[in-house]
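Q: A structural model of the following input is requested.
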Amino acid sequence: MTQLGEIQQAILTGEPAAVGSLPVPESYRGVTVHADEVGMFEGLESQDKDPRKSLHVDEVPVPALGPGEALVAVMASAINYNTVWTSIFEPIPTFKFLKKYGKLSPLAKRHDLPYHVVGSDLSGVVLRTGAGVHNWKPGDEVVAHCLNVELEGPDGHNDTMLDTEQRIWGFETNFGGLAEIALVKANQLMPKPDHLTWEEAASPGLVNSTAYRQLVSRNGADMKQGDVVLIWGASGGLGSYATQYALNGGAIPVCVVSSPEKAAICRKLGAELIIDRSAEGYKFWKSETEQDPKEWQRFGAKIRELTGGEDPDIVFEHPGRETFGASVYAARKGGTIVTCASTSGYLHQYDNRYLWMNLKRIIGSHFANYRESWEANRLIAKGLIHPTLSKTYPLEETGQAALDVHRNAHQGKVGVLALAPEEGLGVRDEEKRAKHLDAINAFRGA
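A: Just a heads-up that it's a prediction; the model follows:
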């Protein structure tokens, strides 16, 4: 049996603490992109770029463990849109991030390699910890959030997201979670929710924390009871958590989706006010350069029809260019547009008269700090927020999983198994799981 096989066996037989006495292998399999292939999609439109061609499963060396760090045996991971961006080398190849990070210190130099092990989610078991790590030990079952910070300067000590050396692990750093072993900083670790399988526990990390900060935190929209919250892509990886937070927090979600099937998922979560963009036929752009304010008005009228005449207090934005003009228009006077991404394009255009004359605010929100991530994970562990996993692939088919997300041919989150040989493993509290099984499986098979 290989060294990784021995580690896997110890975990699967319910003896994770035994991994501390087992040797760490010299290499592992990781999903990578290659620096010498960054031009492979040149001349193609974004939608025509195929992650299956650029994402490889390679045997790579285990990185040296530094102070404050941990090596984790990865049981499962998940796909986020940043892995799609990495795989199609947009908006820039991630090797530029790794090169910049590598200049920071001799320790950071490890990340500047001709290959990039990707992935910003994981669930697994701590294998080893570096010097100065006190809160975690080999054998601990964990999930990881994706905030990588140095905190050597003052800027990040009020909100670690403001650290001058803030990066997203597995996107702007190497040795990410789509692999059999991952390297993280110890302050990325959180307890694995004990009622979830490995793949379920791995799936919330990035999107759950992002939605928490964007919608609930004082650093984001600071949602309160009764707020009308317009949620774009409400059944997707990010929007499905925003929908849950709105419902849990006493707000009124207005869920924007693109098919009857996605509308059905939102209803299953408990949402009642739903707009099917495809059925309504909204076309916010007349051409590549001109938007259609009449469509904004028609969209706003539909929202008021559903809410009994109220405009959104908060617009949960992430599509970006395609929807941003409509979002600024639709928010109520004094309302908030909070944005965390731009999956349809980064160059946003909107009519500023609707912003300045109606005293609206645009808030930029990016991932979450450790405290926010911990709170978001705590809600998962308590069964108050649930995973939105719809499908799981083996590590070898990560390219297909990323293609699903790239083409929006998915619901909720798409998972990836690493050392877990099959789905359904890793549950430690069956009684708690039984109470929430319908909610946990809400997106399955969607």
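
Q: contacts, neighbours, all on C-alpha from now
A: Noted.

Q: Surely residue 77 is in a strand?
A: Yes. Secondary structure of residue 77 (DSSP: H, G, I helix; E, B strand; the rest coil): part of a strand.

Q: Second input sequence below; structure requested for side-by-side comparison:
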Amino acid sequence: MDQIRDAILSGDRTEETYANLSIPATYRAATVHKDEVDMFQGLTAREKDPRKSLHIDDVPVPELAPGEALVAVMASAINYNTVWTSIFEPVSTFGFLERYGRTSEYAKRHDLPYHVVGSDLAGVVLRTGPGVGKWKVGTEVVAHCLSVELEDADGHNDTMLDPQQRIWGFETNFGGLAELAIVKTNQLMPKPTHLSWEEAASPGLVNSTAYRQLISKNGAALKLGDRVLIWGASGGLGSYATQMALAAGATPVCVVSSPEKAEICRAMGAELIIDRSAEGYRFWNDENTAQDSKEWQRLGKKIRELTGGHDVDIVFEHPGRETFGASVYVARKGGTIITCASTSGFMHEYDNRYLWMNLKRILSSHFANYREAWEANELINRGLIHPTLSKTYPLEEVGQAALDVHQNAHQGKVGVLTLAPEAGLGISDPVKRARYEAEINRFRDA
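A: I've put the predicted structure just below:
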């Protein structure tokens, strides 16, 4: 593994160099263990600690299947799906691996007593499986997390509709929080040359998700002039939605949970900001009572104060249960509520009168197809959207990194160094970087 790291750090990207490197028998990876799925039984979600369930293990290097690549991972990042995996909620991911393992001979590799997690990476291609033509060893890459088989007709108009669609590193094994990772080559995209390894690794999942949810014709199809309410606007997902809204000529109304997070939104260029901690909204008094519609009305009034009397055209939803009733209420007549997650709970409740009588739409969005992910990556590459990396941990501290995200103690994205010995490496176009240095660093240590 040291030889692989040294080759990458040298800057040599010739095929011959990487083809001649030996692949080790094992590699270090962040894992959860099948025999520990009940370790948090009886605790609330908030009390479950990823530091106890995420392990750093030496695991065997799997055989490559046709159409796959083995990537040396220089850096990865934490997403909420890794938090779910680490606290075994809403279900253990080992059920995903077992079901996948029954689908084919090659899929059997994924059904193991451990799960290598992580749905982002930046690194270098080391090997490719049979049938791969486009991607050569020695190529610097990032990866999106859509894994598809495309053996069914349903996936050929939009690959997110493939019945065998899975999220790599969450519903499959051999994820990116490791020194090596296995991906399908149709997950690979070029690494932006002006970014470090950890910066390049951080946008993949959330940037692609925000792009489909907000911009794509498969999502809300944001247009010039739209007003969009963005929950968690300084977070991993919302920070990209905020940038996209601004770049598209829309007006984001950013909802955050602290003055510090409000300042981050202002640094991105947003002007209309709602600090939930200052406003003290309580949409629910407790889990067993109806929501307080007066609090929805108070939020709607605040939005109109900021927008000059207008309701929002789009609500960018991902908290779920805690906010969904309010989201349905505050969208304008004929507006759209688009949801991609439920980080505060999966069972949503809302007053349907405000939906049906006002001709609003609830749309669903889940990650992105390859084309959408590629376009989202191009926005990063062109300097139209920037990484929102705030902090980076070494692989040994992946549990703490996941805890930060679990407890919402972070801003933007939290990165993890895997093979990279330190942050700041991997920048091959410093001239291009110099044009965007301030934007790249605005979340740093926030």
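
Q: Which secondary structure elements does the strand or helix carrying residue 125 of structure 1 sit against?
A: Using DSSP states H and E, residue 125 of structure 1 sits in strand 123-129. Applying 3 or more CA pairs under 8 Å, 6 or more residues apart in numbering; DSSP states H and E, we find strand 123-129 of structure 1 packed against strand 69-78, strand 141-144, helix 198-202.

Q: Can you add distance to residue 57 of structure 1 and mean neighbour count and give the ones you listed back as TSV?
A: Listed next are those as TSV, based on distance: least, CA to CA, whole Å; neighbours: other CA atoms under 10 Å:
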stretch	distance to residue 57 of structure 1	mean neighbour count
strand 69-78	14	30
strand 141-144	21	28
helix 198-202	19	32
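
Q: and residue 364 of structure 1, how many neighbours does it have?
A: 15 (other CA atoms under 10 Å).

Q: Could you measure from it over to residue 197 of structure 1?
A: 33 Å (CA to CA, to the nearest Å).

Q: Next: residue 407 of structure 1.
A: 27 Å.

Q: How about residue 227 of structure 1?
A: For residue 227 of structure 1, the distance to residue 197 of structure 1 - CA to CA - is 34 Å.

Q: Name the residue in those two with the higher neighbour count.
A: The neighbour count for residue 227 of structure 1 versus residue 197, taken as other CA under 10 Å, is higher for residue 197 (21 against 18).

Q: ok, and what's touching the strand holding residue 125 of structure 1?
A: Strand 123-129 of structure 1 is contacted by residues 11, 16, 19-20, 24, 65, 68-77, 136-144, 186, 192, 198-199, 201-202 when judged by CA atoms under 8 Å, 6 or more residues apart in numbering.

Q: average gap between it and structure 2?
A: Mean deviation of strand 123-129 of structure 1 relative to structure 2 after superposition (mean CA distance after the TM-score superposition for structure 1): 0.2 Å.

Q: and that strand with strand 69-78, angle?
A: Orientation check (axes from the mean of the first three to the mean of the last three CA atoms, to 10 degrees): strand 123-129 of structure 1 against strand 69-78 gives 170 degrees.

Q: Off-centre distance for strand 123-129 of structure 1?
A: Distance of strand 123-129 of structure 1 from its chain centroid, counting by CA atoms, centre = their mean, to the nearest Å, is 21 Å.

Q: go on, stretch 119-138 of structure 2?
A: For stretch 119-138 of structure 2, the distance to the chain centre is 21 Å (CA atoms, centre = their mean).

Q: Report the buried residues of it.
A: 119-129, 132, 135-138 (16 or more other CA atoms under 10 Å).

Q: quick one: it aligns where in structure 1?
A: In the comparison with structure 1, stretch 119-138 of structure 2 aligns to the range 120-139 (TM-score structural alignment).

Q: the helices in the stretch 251-400 of structure 1, which residues?
A: Here the stretch 251-400 of structure 1 has its helices, by DSSP state H, counting those that start in this stretch, at 260-269, 277-280, 293-307, 324-330, 352-356, 370-381, 398-406.

Q: Now the very next helix or strand once past the last one on structure 2. Mean distance?
A: It stands for helix 398-406 of structure 1. Heading C-terminal from helix 398-406 of structure 1, the first helix or strand you meet, by DSSP H and E, is strand 413-417. When structure 2 is superposed, strand 413-417 of structure 1 averages 0.1 Å from its matched positions, counting by mean CA distance after the TM-score superposition for structure 1.

Q: Quick check: which helices or strands does strand 413-417 of structure 1 pack against?
A: strand 69-78, helix 198-202, strand 389-394, helix 398-406.

Q: what's it in contact with?
A: Here strand 413-417 of structure 1 has contacts from 75-80, 178, 199-200, 202-204, 236-237, 388-395, 398, 401, 405, 423, using CA under 8 Å, 6+ apart.

Q: what's the burial count for the nearest residue to residue 404 of structure 2 once chain neighbours are set aside?
A: Leaving aside its sequence neighbours, residue 404 of structure 2 sits nearest to residue 410 (CA to CA, 6 or more residues apart in numbering; 5.7 Å). Residues near residue 410 of structure 2, counting by other CA under 10 Å, number 23.
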